[in-house]
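> What follows is a predicted protein model with its sequence.
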Amino acid sequence: MSLIFVWLDKRMGYIPGGNEKLKEKFRKILSPIRQFDKPTSCYDFICDSTKDKHVFFLTTSVFAEEEFLRKIASLTNVSFIYVYDQDNKQFTTNDKNLLEKMGSQRLIHFDEILYEQLIYDLARFYKNQADQLILGNQSKQGKQLLEYAVQLIDTCDDLNQDLQLIQQDLKEKIQRVK
């Protein structure tokens, strides 16, 4: 199952250069990136066009209404939900499914922290995919995913403790795979 990054942002197409630096950074690690500026068309796309993909969903605080995010979280192919919140809004929910896919660590206020969280989640995702391949006697493909996850982590300027731990775990696992 492949990945797709879906970005819902009211500023898409309206502000020249809006989030271009961040989008360019993401394009280096995630492709394709589908961008939307309307929640309805975004939700319809995820429902209709991504059934065979794992969706990493990012929105801005403008669209971070609990009801909409619950709808997104209810989709089984949505793996993670990120809220890029430059306005420091308070967001709380009791929805278990939404908390599982979003969690407090994915309510993010700064570009670099968003990038690091995305790298961390991608590394974990690829590690889990690699584990399944290795268990299914596809060690070569599994090892390639582990190596790719390490390469993703290497794109971060400074590694926080979580990234350091998963990087170490990935390197140890690569050494054990034949």
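Arrived safely, thanks for sending.
> C-alpha only now, for contacts and for neighbours.
OK.
> So which bits of stretch 157-169 are buried?
163, 166-167 (16 or more other C-alpha atoms under 10 Å).
> sorry, that was for stretch 84-96
84-85.
> centre of the chain versus it, how much separation?
17 Å (C-alpha atoms, centre = their mean, to the nearest Å).
> one more structure, for comparison:
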Amino acid sequence: MANLPSNVNHIVIWLDQRFSLPGSNERMKEKFRHVTNPLKTFDKPTVCIDFIDSVKDKKIFLITTGPFAQDLVREVHDLPQIEFIYIYTHDINDHSRWVRQYSKIGIEHLINFDENLLECLIHDIGGYLMRDGDKCERGRELIQAKQLYEYAKGLYDQMSTENEEFKEISNELHQRITKLSSKSRLKS
């Protein structure tokens, strides 16, 4: 995967009461860190909310578990730095009743399996990076656009063997990167 470009301004935050337990979800956390770096974990809602309040210059992709979900969402939903909220829970039906009132959580963001959570997160972060790359490209910041596209492609490539849509997006990103590389050579 490409190195994290300096113009990437997002962070993944995960609030889960089990993170303080030794050995809890270590394999899953490592997988998420590998794919969604940076990943910041919390096990206490108040500490998590304080951190979110302190982050003004990054977009946040927030994951929370069922026990914390409703109170946390109510507290942070309207903050401008929150891009998406994911609720990782075993009881999707229970949460689907109240979650509809919040626009930053779609029903697809109620997730009960870690691979689905990872896939949804990659799709949303990749889309976010592509939109930022598009802005850079329109602003003639071609190097920055290429870096964002490369990083997004690296994310999609992580899951493209299992997901046909991710293969198509990865191919589209490859074409954009190739086009930008050609433009850069022409300007040299």
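Here it is on my side, so go on. From a predicted model like this one, the values you see are computed outputs, not experimental measurements.
> Tell me how the two chains score on TM-score.
Put the two chains on top of each other and the TM-score (TM-score structural alignment, normalised by the length of the first structure) is 0.87; 172 aligned residues with a C-alpha RMSD of 1.8 Å.
> between the buried residues of stretch 157-169 of the first structure, which is closest to residue 89 of the first structure?
Set against residue 89 of the first structure, the nearest of those by C-alpha to C-alpha is residue 163 (26.5 Å).
> From residue 63 of the first structure, how far off is the closest one?
29 Å (C-alpha to C-alpha, to the nearest Å).
> With secondary structure and distance to residue 58 of the first structure added, can I get the buried residues of stretch 157-169 of the first structure in a markdown table?
Putting these into a markdown table (DSSP: H, G, I helix; E, B strand; the rest coil; distance: C-alpha to C-alpha, whole Å) gives the following:
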| residue | secondary structure | distance to residue 58 of the first structure |
| --- | --- | --- |
| 163 | helix | 20 |
| 166 | helix | 23 |
| 167 | helix | 24 |
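> any chance of those in TSV, plus distance to residue 72 of the first structure?
Output for those, formatted as TSV (distance: C-alpha to C-alpha, whole Å):
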residue	distance to residue 72 of the first structure
163	27
166	28
167	30
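> which among those residues gets closest to residue 109 of the first structure?
Proximity of these to residue 109 of the first structure, judged by C-alpha to C-alpha, is greatest for residue 163, which lies at 18.8 Å.
> contacting residues around that closest one?
116, 120, 153 (C-alpha atoms under 8 Å, 6 or more residues apart in numbering).
> can you tell me which of those residues are in strands?
Counting by DSSP state E, these place none of their members in strands.
> Give me the neighbour count for the aligned residue in the first structure for residue 12 of the second structure.
The equivalent of residue 12 of the second structure in the first structure is residue 5 (alignment by TM-score structural alignment). Neighbours of residue 5 of the first structure under the rule other C-alpha atoms under 10 Å: 20.
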